[in-house]
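Student: sequence first, then the predicted structure:
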Amino acid sequence: MWIPIQINENSAEPLYHQIETQLRSLIVSGQIDEGTLLPSIREFAGSLNCSVITVRRVYQDLENEGLLRTRQGTGTFVASVGAGERNEYRRIVVQEAVEVAVDKGISVQYGEDELKQLFLRILKKKYSEAEGGRKSK
């Protein structure tokens, strides 16, 4: 199975973290279904051009979170993810992104009202664009 993971070798973020974050997102968002057999550690490492140790760590971390299940002799499978877990993950991802944006605004002395206005303007624009994209399909 091919898994759409994009690695940025120029990023300061560790390789295992890039892979883990993207794989977690694919599982929690439902893009990889419950019960799906994932590639073997060796196969996945080969497709990502990284070490087996890196992929082993990703699989172990996600198994510790309850997102993966490994069955001796059969492989690693995607575990069941409840609706509550999906919603919490979505909230955390968006919250982290907003926090980064606010931190950047504060670092360049953007005022609270300026940030609110900018956020609302961008929000309106993006939802308008998304709505336009749905109508044209």
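Tutor: In hand now; what should we look at? Residues are numbered from 1 along each chain as shown.

Student: only C-alpha atoms for contact and neighbour calcs from this point on.
Tutor: Will do.

Student: helices of this protein, start to end?
Tutor: Along the chain, the stretches classed as helices by DSSP state H are 15-28, 41-48, 52-64, 83-107, 112-136.

Student: any chance of those in TSV, plus mean neighbour count and distance to residue 73?
Tutor: Shown next, in TSV, are those (neighbours: other Cα atoms under 10 Å; distance: least, Cα to Cα, whole Å):
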stretch	mean neighbour count	distance to residue 73
helix 15-28	18	22
helix 41-48	16	13
helix 52-64	18	16
helix 83-107	12	29
helix 112-136	11	45
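
Student: can I get those helices in CSV with distance to residue 1?
Tutor: Output for those, formatted as CSV (distance: least, Cα to Cα, whole Å):
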stretch, distance to residue 1
helix 15-28, 13
helix 41-48, 9
helix 52-64, 15
helix 83-107, 23
helix 112-136, 30
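
Student: which one of those helices lies nearest to residue 2?
Tutor: Among these, the nearest to residue 2 by Cα to Cα is helix 41-48 (8.4 Å).

Student: another structure for you, compare them:
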Amino acid sequence: MKLPIRVSEESREPIYHQIETQVKSLIVGGQLPPGTPLPSIRVLSNDLQCSVITTRRAYQNLESNGFIKTVQGKGTFVKEVETIKMEETKQKVVIDAFVKAIEQAEQVGCSSEDIRRIFKEVMENKRNGG
């Protein structure tokens, strides 16, 4: 199974964290239901063209935080995640995305009012199927 995730060398965020965040998003968003087998560390690192060490770190963090489990000799699978943890994770993912977007907007010189206006336009476009 090939995971629909992308990593960016240009991002200030470490690659292992990019992998971890995107896998969490796929789990809490329901695209990776409990029991879904995940690619091996070696396969995923090959798909993303990053080191095995980087991918292993992402998987270790996901496992220690209760999102995935590794079964010796069988592979790595999505774990059943508690509803409260799912909701907390969804909120954190969205907040982190907003923080990054706001930081980028400020870097290019947008004011708070510009950011609000752009956000409203984007939301309106999404509602209208754009």
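Tutor: Looks like it arrived, so ask away. Since the structure is predicted, the reported quantities are computational estimates derived from the model, not experimental observations.

Student: the helices of the first structure: which one's closest to residue 5 of the first structure?
Tutor: helix 15-28 (6.3 Å).

Student: tell me the spacing between the residue lying farthest from the centre of the second structure and residue 17 of the second structure.
Tutor: Outermost residue of the second structure with respect to the C-alpha centroid, by Cα atoms, centre = their mean, is residue 113; its distance is 28.3 Å. Look at residue 113 of the second structure and residue 17 of the second structure: by Cα to Cα, to the nearest Å, they are 31 Å apart.

Student: ok, now residue 55 of the second structure?
Tutor: Counting by Cα to Cα, the gap from residue 55 of the second structure to residue 17 of the second structure is 9 Å.

Student: contacts for stretch 47-58 of the first structure, please.
Tutor: The contact list for stretch 47-58 of the first structure (Cα atoms under 8 Å, 6 or more residues apart in numbering) reads 5, 7, 15-17, 19-20, 41-42, 44-45.

Student: hmm, 10 Å instead?
Tutor: Identification of contacts with stretch 47-58 of the first structure by Cα atoms under 10 Å, 6 or more residues apart in numbering yields 2-7, 14-21, 23-24, 39-46, 59, 61-64.

Student: surely residue 90 of the second structure touches residue 81?
Tutor: No. At 12.0 Å, residue 90 of the second structure does not count as touching residue 81 under the criterion of Cα atoms under 10 Å.

Student: list residues touching both of these two?
Tutor: Between them, residue 90 of the second structure and residue 81 share the contacting residues 27-28, judged by Cα under 10 Å, 6+ apart.

Student: who are the neighbours in contact with the residue most central in space within the second structure?
Tutor: Centroid check for the second structure by Cα atoms, centre = their mean gives residue 22 as the closest residue, at 1.8 Å. The neighbours of residue 22 of the second structure, taking Cα under 10 Å, 6+ apart as the test, are 3-7, 28, 93.

Student: what's the answer for residue 99 of the second structure, then?
Tutor: residue 105 are the contacts of residue 99 of the second structure under Cα under 10 Å, 6+ apart.

Student: for residue 73 of the first structure, same thing?
Tutor: Taking Cα under 10 Å, 6+ apart, we find residue 73 of the first structure in contact with no residue.

Student: any idea how far it is from residue 10 of the first structure?
Tutor: For residue 73 of the first structure, the distance to residue 10 of the first structure - Cα to Cα - is 36 Å.

Student: and for residue 26 of the first structure?
Tutor: Residue 26 of the first structure is 23 Å from residue 10 of the first structure, by Cα to Cα.

Student: likewise residue 135 of the first structure?
Tutor: Here residue 135 of the first structure is placed at a distance of 38 Å from residue 10 of the first structure (Cα to Cα).

Student: dump the residue contacts of residue 106 of the first structure.
Tutor: With Cα under 10 Å, 6+ apart, residue 106 of the first structure has these contacts: 100, 112, 115.
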